[in-house]
Structure formats: structure tokens, C-alpha cells
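Peer 1: Requesting a structural model of the entry that follows:
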Amino acid sequence: MHRFTEPVFPSFVSLSPADSSPSTDNDAPYSLPMVSGEHPTRGAVEEQLTRAAQRILAVARAVVALVGGLLGVMSAPAGHELRTAVIVITVVAWSLLYGRWLWRGPQTDLTWAGLAWADVAVLAVAGLTQPWTVPAVSIGNGQGWVITLVSVSVVVHQWHTRMAPGLATALAVTAAFLVGAWWTTPELWVGALAIGAWTPVQAVLSRVLATLLVQGARIADAQETRAEVARRDAAVAEAVRADERAYNAMLHDTAATTLLMVGLGEVGSNHAWVRAQAARDLTALAGEAETPEGDALPALLEVVTASRVAVDLSAPDILPLSPEIARAVRGALREALNNVARHSGETSAKVIITAESVVISDRGRGFRLDAVPERRRGVANSIVERLSSAGGRAVITSAPGEGTTVRLEWDRG
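Peer 2: Okay, the predicted model is just below:
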């Protein structure tokens, strides 16, 4: 334990939305194909939409191929069962591979385009071989497995191709379907034509839906980016203000207070304490009086030793504090003891240091907290706000004629 009973006189680069927002220009190239993995120009919402669309479409295409292929084998035209089985197995195997690629996602526009046109080739084979794989009656009423697979496929293509190639693939597979339908049953071709004509319309509707969803995702990403920029700017501005407040508090506690005391004649300019205090002020303002992590007690004892009033001190042998809390407590303790020396009318104070608090008290004249002028910010800035900024608390109680108690508290980490 330590006791003192005699007086001792010793930047930040601001982000711009223009620099970081996803493109929302409607004239910009259509962002699909949706490649997997993080895209350098794609925001979080668009990336999530991309992944979800890829996987939903992969599952849809695979399921339709499997179910349609099974029904195709079961309803194969008489005499063509083997051919139907071979074609169906080929189409289903390709569809599963295609779905796997959709799930994982090719990495370039070229591979997306190649994937789409390879699928067109397989679908064209399925369409042109309908005389072997689809009963004639199913052609006219639109119940064949080929038209179902074609309809789903043209929808899928719009989500991973650009506009012109996507619509071209829709027209190509539709043409193959119609040719195959004509070869199968010319007399029912009108019905097949009506069904086939709807297929490009499905492609257009899928393209419109994809465009709207992507644009909506881009807008959401742009809004989130602007909000994030605003939050960062606000955080930077608050950090600057906090730094300014901390520096002003430090200036108030050190050089400004020392010069004021000399100017008011509270202490002589040639007094040894003034020279020692001026040296301490310069060290503090130069940022050289950093509190190391670990034991904060030596730094607090230094403040007590430098005080102009006699200090009755009670303290533990060690006080482990974080550097941030230690700096705040040291500065607040210094200001509290300065206030005792300047305003209380007393020549002594009591300081009790524990693991969770520092209490500074005097039996001086005291004051009314609500009567402190707004222009006097020593208590508010150098004690209360300093502790609050570091995650602690400062509680001040005082009344005229009853002395003052300053309690500095923090949570034990």
C-alpha cells in the first residue's frame, strides 16, 4: 500500500459512392451470365441472387430431364423403343452434366456461351428425332417430353447468356422442335406450331424477369453501398471529433492549466513545480507519455506525485488495466487533482484506488454542478467524457460547503 501525506511539488480516405457503388446504369451491358464466385463489380445482393438462380435452375433442368426422360421411355412409339432409350439416356446424361455446371457456374462469358450452345445442340437432336421418341398424338396436344424440356431450357438459357445469344438459342431449339414435329405428324403440325410459337415468348418473359431482378439487386446493392459510405464517413467524422476532443482535453489539462495558474499568480513562474510541470506537459502533448499495457499503477502514482496538493493515497500493489482505460483514468485523475488545487480551497485530497475505480475526494468548498458555466468544460471534457469515451464512467458529487467526490469507474475485463 502507498500513502502520501505531505505536499509534493514536483486519416482516412473518404470513399465516394461513385468509386464503390455497383453499376445501375440501364445502358450498361447486361451483367448476366451469372458466373459463380465473387464478381469484382457485383454487390452482395446481386451475388446472392446469382447463386440462388444458378442452383434453382440447375435443379429444375435436371428434374425436368429425369422425369421427362422416364415418361419418354414409357411412351415410346412402337418399334422405336431402343432408339428412344438411347436418345433419352443421352439427353438425360447431358442434362445432369449441364445442371452440375450450372450449380458450380462457369467462370467466363465464353464458357457460359459454349455451355448454352452445346445445350442447343443436344436439344436440337431431341427435337429432330421426335419421330422416333414422341407419339404423334402427343405432338399435337403439347404433351410430349421434348416440348417440356425445350420450354424449361429456353427459360434457363436467359439467366446465363446475354440477350442476343439467349434469344437466338430460344429460336434455334424452337425451330428444331417444329421441324421434328412436322416430320412426325404433318397433319397435326398446326397444333405443334401454336405450342412452339409460345416458346420464344417464354424466353422473352424469362429475360424480362431476369433483367428486373438483376436491376433490383443492383439498386439494393447501390443503396447499401451508399449507406455503408455514409456510415464510414460518419465514423471517420466522429473519430476526428473524438481525437480533437481528446487533444483539447489534454491541452486543457496540461499546458493551458499550467499557463493559467502562472498567469493568475497561483504559482510563481520560477517555482520548481512549474518547471517540472512544463516538462511533463510537453511530454504529454508530444504523445510520449503513453501508458503501457499491463500495470497502470505507476502512471497514476506519477500523477499523484506531481499534484500540488498533499494526497492521502490508498492503492493496491498492482492495477492491471487496458491502455485505453489507463490513459483515461490517468487524465481524469490529473484533472480532478488540479481542480482540488485550484478551486477547493484545500491543500489536501484523498485518493482511493481499487481494481474497479479511483475515488478522489476533498473537504473543500464544493460547488453546484448545475451552476458550472457552459464555457467551463474541464469537468465535462477532461473527466466525464474522457472516461465515457474509453468505456468507463465518471460520477461527480458535490455541494457548497460539503466538498467534492469524483468517482472514476470501469468494468473489469
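Peer 1: For the rest of this, base every contact and every neighbour count on C-alpha atoms.
Peer 2: Noted.
Peer 1: Which parts of the stretch 201-350 of the chain are strands?
Peer 2: Ranges of strands in the stretch 201-350 of the chain, per DSSP state E, counting those that start in this stretch, are 294-295, 310-314, 320-321, 348-353.
Peer 1: Would you do the same for the sequence below? I want to compare the two.
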Amino acid sequence: MARGPHRGVQLVGGPRGPARTPGEPGRRLDERVAGEPGSLKPGGWENRPCLHRRGWTCAPHRPIAVPGLPVRPDDRSGPGGGGHLVDPDCDAEPRNPYTFCYAIAADNGSIHLLDPGFDSDENWLLLQDGLRGLGLGLDRVESVFITHLHPDHLGLADRVRTATGARVGMLRREQEAIRRGAGPGDVEARLVAWGVPAGQREELRAMLGASGRTASLVADVLLEDGDTLPVQGRALELVSTPGHTPGHACVVDRDAGVLFSGDHVLPKIYPGLGLGGPTETNPIADYLRSLARVEEFDALEVAPGHEYRFRGLAERCAAIREHHVRRSGEAARVIERQPDATIFEVAAQLPWTAGWENLRGFFLFSALSQTEVHLGFLRDGGTSGTDEATGPGRGAQTVYNS
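Peer 2: Have a look, this model is predicted:
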């Protein structure tokens, strides 16, 4: 998640409203639509809670702002949690200040939360306020499902469990990634391996010390690809979508026509990859396969973890795929010129939206991390041993040799 003045949680749902297509500019959430109620706007942003019921999707409803851990508006490298999401080479507003929490109503009246958001006292109180605004209370919450291990998604899960007795679930592979974790020594070794100059390592160490929160959540229920969530009267299917993290999952509600995408596919931001610890397979190869998996749900509306709901999933997947293929091609050309270049030296020669010289703190770390996974992807021949990594007929290898 990018740094910003606030981290928010939004309960969404409500009567169906028009969804944006990926190519359509999304309005800032502080730009009110005629007829909408007034809003609470921390830092100039607005979050709206609604309830996701059968046949309903994510239209605006009564507003509630749920800030997370505040930092100065001009400080993109200070603490804020979840600073893992943005690829520095993206055109989206980098200070994305909120995460969506989805409240799903079962036929028996119970409520099931999807990604309750970043853990802070203020978020905890405002989550309760949001539920009360819908005529609900914590006593109705029966379960929590986590799409992935980053703190802006799972942070409040343990508080919800302690207060309500709700059972917390996630994919087994994501729980394994949490158990593996990463210590300070791992980070230092990585900076050295990347070839980061000694003078800049301290900056990155300080950034990671301020924002690097290691998830420690232990789920009550470990699930697998294809399982359904235990929500009475609903068929909520889990789709394993590794890449952003090793065990990331999307949730498909075919009856309601909604795919909850977590951080797997976002309407404007390119999610960072390989941000859940080491894996046996390359995160880009995993991610490209995961994009191909969800394209079959193109007819569904996408309810993402950040930004805004949208339609046109296949088109957005194609654009993200093209972005990563292009980036790998750019890295390949640097290696052709300098076969012994370090990851730091390669990254310094790649085009970044903000400009390499302007990358600091988290954005510098993210640039280096993304460069590392792209170089690993190239070493694997552009796939992880199968053309399925890029999807049918997409033949990444020919692109990298251009």
C-alpha cells in the first residue's frame, strides 16, 4: 500500500450502481456526486460504508471515514503500514490512503468481514461505528477472511476475533508465508546482494524499521483453492492468485456477479509482486498465471482492495500483463549491455514514473524488489518452465529477446 495521510477501511455493497471501466479516469473520492450525502473527509478523502448482500454490489451509500496510521501528507516514506503495494512505475496516485473492508451478509443474519484493514485504535472504533451506521453490531460478525498477509488487510483481524469469537480464515499457503516471515538479518543480506551503496542502506533500513510490520496472525481455518467460505446462503468461491504474495486469494460471488480481488487486480495501480517472502517459483510467473485464471470472470464486477470498483477485468489483466512484459524487456536490455550489473545498477537504468533520482525510502526499496523479480523471471526464460506463465498464446520469451 502506498504511503499517505490516512489508511481507511470501507464497508461496501448496496444497490447496484455504475462501475467504471479500467480506461475511464476514476474520480477522487472527495469529489461528491449530486445527491450523495455529506462526507467525512480525513485528508480530503471520503470512504463510504455499505453492506454487500446477494445481488448487490458496491454502490456509494452513507459515508464514513476510517483513517489508519496518519503521517504528514508530504511524507511518502514514513510509517503508515502496508507500504508494499505500489509498483513505482505506475500512473496512479501513489498516496492511496484507504483499504476496503467488505461486510457480507449471510441468510441467517450473520456478518462476514473480508479484509478488516489496518490495526489502529481509531480504525477499530470507526469499524464499529460503520457497522452501527448499518444497524449492525460486532455481535453479528461470525467470520473474517483475509485475502493476503499485508497489514493493511489483516491488521484488525485479531481484534475482531478477540471481541466477537469470529473465526479467521486464509489460504494455507499464505499462512505458511506468515510463519516463514523475514527478520532484520534477511533484509540486510538482501540490500547487500542488491548492491545498494552503503550510504543508502541506512535510509532503507530506517524505512523498513518504521514500516516493516511482520504479520503474526494464526488463522483458525486454513483453506485451499476452490474451497467456499462458510457463509450461509452464499457461494463464495476461493481462487488462489499467487504473485503479490505467495498465498493471495480472490473471492468469487457468481450469484451476485462480483469478484473480490484484494490486491491481485486494481483498476489503476500495478500491484507489487513477490511481497510475501521467498517462494520456490518466480512471483512474476505466478502472477501472470494468476491473471490468466481470473480472466474467465470478465463478466463480473471487480470489488478491489483499493481505489474503486470497476468492470472490464480481462482488459485490465491484459494491461497489467503488458506492463510486466515491457518491464522485463527493459531489464533484459540493460543486462545485454552490462551482464555483471547489480540489481541496483539495473534499476538505476530503468524508466520510473517519478524518475530514479527521486525514489526514496519505500519507493526505492520497491523499485529494487521489482527489479529483482523481473531479473529472476528472465533467468527462468520468461516462464517458470511452462508457457502457462504468460497465458495461452502470449509467448513472453520472444518479447524479452527484442
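Peer 1: quick one: TM-score?
Peer 2: TM-score for the superposed chains, counting by TM-score structural alignment, normalised by the length of the second structure: 0.24, backed by 143 aligned residues with a Cα RMSD of 6.0 Å.
Peer 1: quick revisit: rebuild the strands of the stretch 201-350 of the first structure as TSV, extending it with mean neighbour count and distance to L97 of the first structure.
Peer 2: Output for the strands of the stretch 201-350 of the first structure, formatted as TSV (neighbours: other Cα atoms under 10 Å; distance: least, Cα to Cα, whole Å):
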stretch	mean neighbour count	distance to L97 of the first structure
strand 294-295	15	61
strand 310-314	20	78
strand 320-321	18	61
strand 348-353	20	72
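Peer 1: Please identify which of the ones you listed is closest to L213 of the first structure.
Peer 2: strand 320-321 (52.7 Å; Cα to Cα).
Peer 1: other SSEs contacting that closest one?
Peer 2: Counting contacts by 3 or more Cα pairs under 8 Å, 6 or more residues apart in numbering; DSSP states H and E, strand 320-321 of the first structure is packed against strand 294-295.
Peer 1: What strand or helix carries A126 of the first structure?
Peer 2: Element membership for A126 of the first structure, per DSSP states H and E: helix 109-128.
Peer 1: In that helix, which residues are buried?
Peer 2: Neighbour-count burial for helix 109-128 of the first structure flags 109, 112-113, 115-117, 119-120, 122-128 (criterion: 16 or more other Cα atoms under 10 Å).
Peer 1: To which secondary structure element is P165 of the first structure assigned?
Peer 2: Using DSSP H and E, P165 of the first structure falls in helix 163-184.
Peer 1: in that helix, what's buried?
Peer 2: Buried residues in helix 163-184 of the first structure (16+ other Cα under 10 Å): 163, 165-182, 184.
Peer 1: Double-check A367 of the second structure against A347; I have them as touching.
Peer 2: Yes. Counting by Cα atoms under 8 Å, A367 of the second structure touches A347, with 6.8 Å between them.
Peer 1: what's near enough to touch R55 of the first structure?
Peer 2: Shown in contact with R55 of the first structure (Cα atoms under 8 Å, 6 or more residues apart in numbering): 102-103.
Peer 1: and the gap between it and A62 of the first structure?
Peer 2: R55 of the first structure sits 11 Å away from A62 of the first structure, going by Cα to Cα, to the nearest Å.
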